[in-house]
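Engineer: heads up, no residue letters with this:
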C-alpha cells in the first residue's frame, strides 16, 4: 500500500476551529508531525498508536530544518503509513505548504491539503476586528513580516497607498521597521493599528494604537511573538465586536475529570474558559476472589464494580441466576442503572455512600463490592465489614504545567477528590495556593477540609450551578 500525506491547517489555536475532515484524518493517522504553535489539545484526537513527532519551529530557531522535515515525512509515507503534517493556521498562507506539497508529488505519494482558518482572518475575528467591512474596507492584504531575505523586499510605497486592511504575520521583530517605512511613504500616522498575541487562546491579548504610537504601546505591554499586526479603520470596530475577551471566564484555565467532559466542557468553553481534561483512570482487574456463601445482600458502591463482579463470577464458573436469593443494593444512580442492565432490580438505591447506614445490616451476610476508596470509607465506620475490591485504580501522570497554569479545579465527586489529592501528594499542597477548588457536595468538600484545603461549594449539585459559581467568583 502506498503511503499518503495530508497537510492540515490547524487554525489559529482554538481547538474547535479545526475542520471536521481534519479531525477524521488525525484520528486515522499513523504519524503526525506538528509545530510549536499548534494547540497541543489537538493531539488528543490521535490514537494511542499514532506516532507524534515534534518538529516545532520557534522564531529564529528551527528545531528541525525544513528540508529534513520534508525528508522525515516522505520516509514515513514510504513505509505505507498515513502521515499528517499539522501546521498552524492554513498550510498555504505563509506555511510552506506549497513547497512541501510539490516535494511530496515529486516522490509520487498520495497527497492532499485540508485548509485551516488562517489567523489573519480567524485571529482578528476573536479580537473583535473584521478584516473587511462595508463602511471601512472592501479589500485586505496579508503580508509576511519576515523582511530580512533579499528576495522578500516589500514595496512600501505601494503598501502605504493601498486602500483596505493590512495584516502582517510574523512581524513583531520588524514592527519598528514596518511602521516607520509606512509613515516614511506617507501613510497616515493616525491609522488605527492593533496587535493580537496568541489569538483565539486563553492568553490572547490585544492592544490598540495608531501607526505612530503602536511601537511604544507594544513595548510597554510586552507584546511578543506570536502576534498579528493589523492596520486600518476596521480596528475601530473592536469596541463593538470584541465578543471573546469580554466573556466572563476569558483567560481562565479549568481542570476537570474526563467524566465531566460531556456536561461541562462546552459550557466552560462558551463562557470563555480553556479546559484541561484529566486523563482517564487506569483500572486493572484484581486477582482476588470472593465467597458468596451465606451472603444475602450485595451492596455495589460504584458502577464499574458491577461489570467487574459479573466478569469474576464467570471466571469462577458461576451464573448471575444463582443469586436469586440475594438482595442487590446500589449506591448512586449510575450504579443502579448498571445493575438494572443485568435484568435485576435493586431493592434499595442510595444517592451517596453517606446515606447508607451500616448498623441496620446483618454485616455477616452482607458483601460490599466497590472501588478501594469507597470501601475504605466504610471500614473507617466498621473495620469488620466483608468487602471485595474488584479492580485497582492508578492515575496517569498529569503534566506539572497543568497544575501551575490552572485557575480552577472542578472535582465533582469524592472519588475524583480522592485521586486528585493522591496524585498531588501531601508534600505538594502548596501548589494549590492561589488556586480555587470547586465541588458539588458536602461529602467532597469535607475530604478537602480534613486536609485544611479551602474549597468552594456550588449552591446545588448540578453542573449549571457549578458554572454559575465559577462565574460568580470572577465577577
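Structural biologist: Okay, I see it. Note that the coordinates shown come from a computational prediction; the quantities given were computed from them, not determined experimentally. Numbers count the residues shown, from 1 in each chain.
Engineer: hey, let's count contacts and neighbours off CA atoms from now on
Structural biologist: Will do.
Engineer: Three-state assignment for residue 112, please.
Structural biologist: strand (DSSP: H, G, I helix; E, B strand; the rest coil).
Engineer: nearest residue to it other than its sequence neighbours?
Structural biologist: The shortest distance from residue 112 to any non-neighbouring residue, by Cα to Cα, 6 or more residues apart in numbering, is to residue 6 (5.0 Å).
Engineer: could you look up the SS state of residue 201?
Structural biologist: Strictly by three-state DSSP, residue 201 counts as coil.
Engineer: I'd like to know how far it sits from residue 252.
Structural biologist: 10 Å (Cα to Cα, to the nearest Å).
Engineer: below is structure B, check it against A:
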C-alpha cells in the first residue's frame, strides 16, 4: 500500500509562522525529511515514533544530491508511510518542490503541496521592509542568487531598469557581482539596499546601505547565509516599520528547563518579547498508575475537611482520576481547598472551583503558616502530590491533625540529548539558564554531566524562588537573579528589568 507525501513549507525561520495545515502534517507524519534551516522546534511537534531524515544542503556542501532526496521521499512513501518533506520558506519558491512533485507524480505516489511563508515577503516584513508600498513600489521581482551558472540567463539591463523592489534569495556569496552588474547596467549607485541575515529569528541581523557600498558593509559586519538581499526604495521604510528588533528581549538567549507539559506558556511569553529560547526539559511528569490509594481517598472524600493541591500537575492528575471514577467537582463540595501558586489556582478554576485560600508567597512555609491558624485536631487533610516533594508540609501539619499524603506522580529525569544543548551554546557569549524547581536544576547537572559545570559557570542563572535558589547555591553556583513573585511571570519580570 502506497503512503502519501506532503511537501510542506516551514516558513522563513520562526516556527510560529508555519501554517496550521503544515503543523497538522508534522504532527501526523511517520517520516519527516528535512532541510538544514528547519527550526528544531517544529521537529519537536512530531509524534513520539516519528523517523527523521536529514538532507540539509549548504553552499558547496550537500549531504544528499537532489536526485538522492527524490528517491528517499519515494522509497519512504512506498512503505505506506505518511511522509512530510519539510522545506524552508515555500516549496515552490526556489525550493525545488516542483521537481520533487514531478518525481512523485511520474511514479503515481499521492502528494499534496502545503504552501509556506516565503522569506522574500515574511523575512523582509520582520526587518521592517514591506516588499510593496503605494508610495515606493507597485511591483516586486524575486530572483535566485545562485548566479555562477546563470549569468547568461539574467538580463541585467532589464533588471536595472525595474522600478519595483528586487529581491535576491541565496545570493550573499554573489553580492559583489550583483551590485556591480546592476550599476554597470544603469541602476543608480545610491539605490537603497538592505541585507537581512537569519530573518525572523531572534538573532536576526540587518545591514543597510546602497548599491555602491553594500558589499563592503556586508563584509565589515560579517553577514553570512541565510540572507536576503532587497534592493529598492522600500528599504527606507525600515526606520519606522522595524518592530521585531525593538522587542525588549530581542537578542537574549534563554534556556528553559521546565517539563515538556508545562513549558509552552513560558516559552510563548519569552518569544513574544523577542527572546531566543532553547527548550531543554530536565524533568518529565509520570502519573502513578494504578493508584488504588488515590481512588479510595476520592471514593471516601467525606472523611476529609481539607484538600491541598500544590501544583498544576497535581490538579490535573487529581481531577483526571476524579472524573474517571464517575464523579465531578460536586464531589468536593464539603471541603476547604487550598493551593500553592496562582497557576495552580487557575488550573482549579478551569474545573469550576475557586480555591478557599492561596498563600501570598508560593512556598510550603507560607501555606503551613496559614493552616496552623485554622486547623484543629478534628480536621483531616488530603494532600495528593509528587512523590519526591519536600517533607516540610506533611511534618508540620501532622503536628496538628491527621494528614494523608498520597503520591500521584513522579518527576523523572528528562531525555533530551545533552550534546545538542552543548553544541547550541558553544558560541554563545551570554545566555540565561532558568530553573523552576530543585529537580530541574539537579537533573540539569545529571543530564549534562561533565559539561554542566562549564555551562552553569558561563550562564546567568535565574531561579523561581528561595527553595530552588538554596539547592543551586548548595551545588556551588551563584544565583544571578531570583523571582520576587515565584512564578514564570516573575522570571520574565527579572529579564525585562535587566534590559531596562
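Structural biologist: Yes, it's here. In this text the structure is predicted, and so the values were computed from the model without any measurement.
Engineer: what sits against the residue nearest to residue 112 of structure 1?
Structural biologist: 25, 82-85, 111-114 (Cα atoms under 8 Å, 6 or more residues apart in numbering).
Engineer: kindly report the same for residue 101 of structure 2.
Structural biologist: With Cα under 8 Å, 6+ apart, residue 101 of structure 2 has these contacts: 7, 111.
Engineer: what helix or strand is it located in?
Structural biologist: helix 97-106 (DSSP states H and E).
Engineer: tell me the buried residues in that helix?
Structural biologist: Residues of helix 97-106 of structure 2 classed as buried by neighbour count (16 or more other Cα atoms under 10 Å): 97, 100-101, 103-104.
Engineer: mutual contacts of residue 201 and residue 252 of structure 1, please.
Structural biologist: residue 274.
Engineer: confirm that the residue nearest to residue 112 of structure 1 sits in a helix.
Structural biologist: No - under three-state DSSP, residue 6 of structure 1 falls outside any helix and is assigned strand.
Engineer: need the counterpart of it in structure 2.
Structural biologist: Aligning on TM-score structural alignment places residue 6 of structure 1 opposite residue 6 in structure 2.
Engineer: distance of its match from residue 83 of structure 2?
Structural biologist: Relative to residue 83 of structure 2, and taking Cα to Cα, residue 6 of structure 2 is found at 6 Å.
Engineer: and if you look at residue 201 of structure 2?
Structural biologist: Relative to residue 83 of structure 2, and taking Cα to Cα, residue 201 of structure 2 is found at 27 Å.
Engineer: out of the two, which sits in the more crowded spot?
Structural biologist: The neighbour comparison of residue 201 of structure 2 against residue 83 (other Cα atoms under 10 Å) goes to residue 83, with 28 against 23.
Engineer: what's next to the helix or strand hosting the more buried one, contact-wise?
Structural biologist: In the assignment (DSSP H and E), residue 83 of structure 2 maps to strand 82-87. Strand 82-87 of structure 2 has contacts (Cα under 8 Å, 6+ apart) with 3-10, 25-26, 28-35, 38, 73, 76-77, 95.
Engineer: tell me the contacts of the nearest residue to residue 107 of structure 1 once chain neighbours are set aside?
Structural biologist: Using Cα to Cα, 6+ apart and skipping residues adjacent in sequence, the residue nearest residue 107 of structure 1 is residue 74, 7.7 Å away. Applying Cα under 8 Å, 6+ apart, we find residue 74 of structure 1 in contact with 5, 104, 107.
Engineer: 10 Å instead, please
Structural biologist: 3-5, 68, 81, 83, 100, 103-104, 107, 109 (Cα atoms under 10 Å, 6 or more residues apart in numbering).
Engineer: OK, contacts around the closest residue to residue 50 of structure 2 other than its chain neighbours?
Structural biologist: Closest residue in space to residue 50 of structure 2, ignoring its immediate chain neighbours: residue 30 at 4.9 Å, by Cα to Cα, 6+ apart. By Cα under 10 Å, 6+ apart, residue 30 of structure 2 lies in contact with 3, 46-52, 76-77, 80-84.
Engineer: let's see 7 Å
Structural biologist: By Cα atoms under 7 Å, 6 or more residues apart in numbering, residue 30 of structure 2 lies in contact with 50-51, 81-83.
Engineer: nearest to residue 391 of structure 2 among the residues you listed?
Structural biologist: residue 50 (40.2 Å; Cα to Cα).
Engineer: alright, I will stop here.
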